[in-house]
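Q: any chance you can model this:
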Amino acid sequence: MEYTIQTSVTGEFDDVVDVTTAALEDEGFGVLCDIDIQATLEEKLDEEFRQYRILGACNPPLAHEGLTEEIELGALLPCNVVVYESDDSDIVVSAVDPGQLVGIADNDALDSIATEVTDRFERVLSAVSDELGSKSAA
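A: Here you go, the predicted structure:
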């Protein structure tokens, strides 16, 4: 089962994170948390891992609308966008598929919100690809 939408780009890792964050902001998302998995695994487990960041993205009006419809939706928020080094040295930007995410709630009232978030995430990925040069998109 596919549960993300993504693109693969070339460039410096930190630049891809910056471009992704800016594209999210352009679509009304704030990044509530930025988790550096590589640093966390090094610190907590003394293990090396590829560069990998989890950006917790939230669009407050859409989050409010969703939470008003389904109070337990907060367990699925914020929507995660990950940026990581692939095995072939490209950088992947991957966003959770909002349709799959809200499908867990089994509440038809959330469908229009999922569609709106999907459209915005697709524009984010397109903006990242346009700025950095897409290798492939899925």
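Q: please count neighbours and contacts with C-alpha atoms only from this point.
A: OK.
Q: was I right about Val17 contacting Tyr84?
A: No: contact between Val17 and Tyr84 fails when scored by C-alpha atoms under 8 Å: they sit 9.1 Å apart.
Q: and this one, so I can compare the two:
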Amino acid sequence: MSYTLDKQVAGSFNDVVAQTEEALAEEGFGVLCDIDVEATFAKKLDVDFRKYRILGACNPPLAHEGIEAELGLGALLPCNVIVYETDDGDVAVRAVDPEVLLDAVDNPELDEIAAEVRERFERVLDSLPESVEE
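A: Predicted structure coming up:
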């Protein structure tokens, strides 16, 4: 079972990051943190790494509802969406699958919230331009 929702995306890395942030905003998500893994590894480890960004996405009304139902849920927030350069130079976007993530919590009150977040993430990915397979 995959723990992410995935898509190969057409466009330059920076354009895909911007398009992903815009699509998240249209679905009510703010990006609370933006981790540039490539730059962090270069600075802290002195190693080269592919272009790789972690976007910590949060939809405040859904987060509030979830934390009200399960106080410890904050340990699993924000929901991460990653944009990275693949081995063949394409760009991929992956979002955590909230239904898989929240299965670990075992609280049925979160099922509808997880389904709602998943639907929104699917719309985010669907809105991004597909890469052309060769």
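Q: coming back round to it: overlap in contacts of Val17 and Tyr84 of the first structure?
A: Contact criterion C-alpha atoms under 8 Å, 6 or more residues apart in numbering; residues shared by Val17 of the first structure and Tyr84: none found.
Q: ranges for the strands of the first structure?
A: Using DSSP state E, the strands of the first structure run over residues 4-9, 30-36, 52-58, 79-85, 91-96, 134-137.
Q: so which other helices or strands are in contact with the last one?
A: Contacts defined by 3 or more C-alpha pairs under 8 Å, 6 or more residues apart in numbering; DSSP states H and E place strand 134-137 of the first structure against strand 4-9.
Q: who touches the strand it packs on?
A: Contacts of strand 4-9 of the first structure (C-alpha under 8 Å, 6+ apart): 90-97, 122, 125, 128-129, 132-138.
Q: compared with the second structure, how much does that strand deviate?
A: On superposition with the second structure, the mean distance recorded for strand 4-9 of the first structure (mean C-alpha distance after the TM-score superposition for the first structure) is 0.5 Å.
Q: and Val132 of the second structure, how far is that from Phe13 of the second structure?
A: Computed as C-alpha to C-alpha, to the nearest Å, the Val132 of the second structure to Phe13 of the second structure distance reads 15 Å.
Q: same question but for Cys58 of the second structure, I mixed them up
A: Using C-alpha to C-alpha, Cys58 of the second structure is found at 22 Å from Phe13 of the second structure.
Q: who's in contact with the residue sitting nearest the centre point of the second structure?
A: Residue closest to the average C-alpha location in the second structure (C-alpha atoms, centre = their mean): Val81, at 1.4 Å. By C-alpha under 8 Å, 6+ apart, the residues touching Val81 of the second structure are Ile54, Leu55, Gly56, Ala57, Val93, Arg94, Ala95, Val96.
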